[in-house]
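# Generate a structure from the sequence data that follows.
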Amino acid sequence: MSTVSDNHGTSKALDKIKWLFVFILVVFVIWGNFYFAGPNSVYQPNVVVRIIGVILVAVLALLLAITTQKGKSLISFAKESRMELRKVVWPTRKEAIQTTLLIAVITIVVGLCLWGLDTFFFWAISKLTVLGH
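Okay, here's the model as predicted:
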């Protein structure tokens, strides 16, 4: 029984170390990108080399993050979301156009009704107050 809890504790400690390395890699990428891009930099690599370096270190950080428990749960969530997305029944082109036109017509009608009410209330209030004479 204690080996299970020890294993879980070791896994948590290992995850914390992995997240620390991910954080260090991200900080290194940000620092390196700004340092080597500056006009006062001693070594100014080609922009393509900088971009490739940023991408490689970012991918390394991402791969390291995926190996943690949170990363594995994120991958599982993404897979389940994709399966649910495949179950969605999308409307046909005709249904989408009809729904869009219906919403546009309703919006125009409601807008005209509100404009009419606004005009009526403005007229009524102007007749009741000093603006009406």
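
# okay, CA-based contacts and neighbour counts for the rest of this
Fine.

# Stretch 68-80: which residues count as buried?
68, 71 (16 or more other C-alpha atoms under 10 Å).

# And the contacts of that stretch?
15, 18, 19, 65, 66 (C-alpha atoms under 8 Å, 6 or more residues apart in numbering).

# out of these, which are buried?
15, 18, 19, 65, 66.

# Need the nearest residue in space to the last one, chain neighbours excluded.
Right, residue 66. For residue 66, ignoring the flanking residues on the chain, the nearest one in space by C-alpha to C-alpha, 6 or more residues apart in numbering is residue 72 at 5.8 Å.

# so how far is residue 63 from the one you found?
For residue 72, the distance to residue 63 (C-alpha to C-alpha, to the nearest Å) stands at 11 Å.

# repeat for residue 38
Counting by C-alpha to C-alpha, the gap from residue 38 to residue 63 is 29 Å.

# Now do the buried residues in the host helix or strand of residue 50.
Using DSSP states H and E, residue 50 sits within helix 47-66. Using 16+ other C-alpha under 10 Å as the test for burial, helix 47-66 gives 50, 54, 57, 58, 61, 64, 65, 66.

# and for comparison, fold this next one:
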Amino acid sequence: MADKIKFLLALLLVVAGVVGFYLLAEQPMILRVLSVLAGVSAGAAVAWFTEPGQRFYVFGGEAVTETKKVVWPSRKETLQTTGIVFAFVLVMAIMLWVTDKSLEWVLYDLVLGWKKL
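As a prediction, this is how the structure comes out:
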């Protein structure tokens, strides 16, 4: 129950920051943005002290650890893969253009008899 109350408080702090943005309409933009950032920061700080907040922090740490284990492609592999993708896109574009022009010729010239001038 305490976690739900903390989450409600965190949500109210974020809403207060957004409401502050609109209430400070006559103030410089930096103060309005700082109002939102303060509300989000305060809400995150309150949510941090909940059990789900702590689990989210652990999950984030595990995600970073897993990201470090990824074998990223080399520059050469990246350029080769990108080249293959571009070549495939070019071939598909040409095939679709040929198909489109063929259907246009069949429908307009042969079937309907609408010869182009």
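
# Quick check: TM-score for this pair?
Here the superposed chains carry a TM-score of 0.80, computed using TM-score structural alignment, normalised by the length of the second structure; 115 aligned residues with a C-alpha RMSD of 2.4 Å.

# before we move on, the earlier item: packing partners for the helix holding residue 50 of the first structure?
Contacts defined by 3 or more C-alpha pairs under 8 Å, 6 or more residues apart in numbering; DSSP states H and E place helix 47-66 of the first structure against helix 2-37, helix 69-87.

# remind me, longest helix of the second structure?
Taking DSSP state H as the criterion, the second structure has its longest helix at helix 75-104.

# could the buried residues of helix 47-66 of the first structure go into CSV alongside distance to residue 101 of the first structure?
Shown next, in CSV, are the buried residues of helix 47-66 of the first structure (distance: C-alpha to C-alpha, whole Å):
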residue, distance to residue 101 of the first structure
50, 49
54, 47
57, 49
58, 45
61, 47
64, 49
65, 46
66, 45
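
# quick one: which of those residues is nearest to residue 84 of the first structure?
The shortest approach to residue 84 of the first structure among those belongs to residue 66, at 21.9 Å (C-alpha to C-alpha).

# Can you find the partner of that closest one in the second structure?
Aligning on TM-score structural alignment places residue 66 of the first structure opposite residue 48 in the second structure.

# counterpart of residue 109 of the first structure in the second structure?
By TM-score structural alignment, residue 109 of the first structure lines up with residue 91.

# same thing with residue 82 of the first structure?
Under the alignment (TM-score structural alignment), residue 82 of the first structure pairs with residue 64 of the second structure.

# ok, that match - how many residues close by?
Neighbours of residue 64 of the second structure under the rule other C-alpha atoms under 10 Å: 10.

# Distance of it relative to residue 41 of the second structure?
22 Å.

# separation between the residue sitting nearest the centre point of the first structure and residue 18 of the first structure?
For the first structure, the residue lying nearest the average C-alpha position, counting by C-alpha atoms, centre = their mean, turns out to be residue 78 (13.8 Å). Distance, residue 78 of the first structure to residue 18 of the first structure, by C-alpha to C-alpha: 21 Å.

# Distance from stretch 91-99 of the first structure to the middle of the chain?
28 Å (C-alpha atoms, centre = their mean, to the nearest Å).

# Which residue numbers in the second structure does it align to?
With TM-score structural alignment as the criterion, stretch 91-99 of the first structure aligns to 73-81.

# which parts of that stretch are buried?
Going by 16+ other C-alpha under 10 Å, stretch 73-81 of the second structure has no buried residues at all.

# Tell me who's in contact with the alignment partner in the first structure of residue 4 of the second structure.
In the first structure, residue 4 of the second structure lines up with residue 16, judged by TM-score structural alignment. Contact analysis of residue 16 of the first structure by C-alpha under 8 Å, 6+ apart lists nothing.
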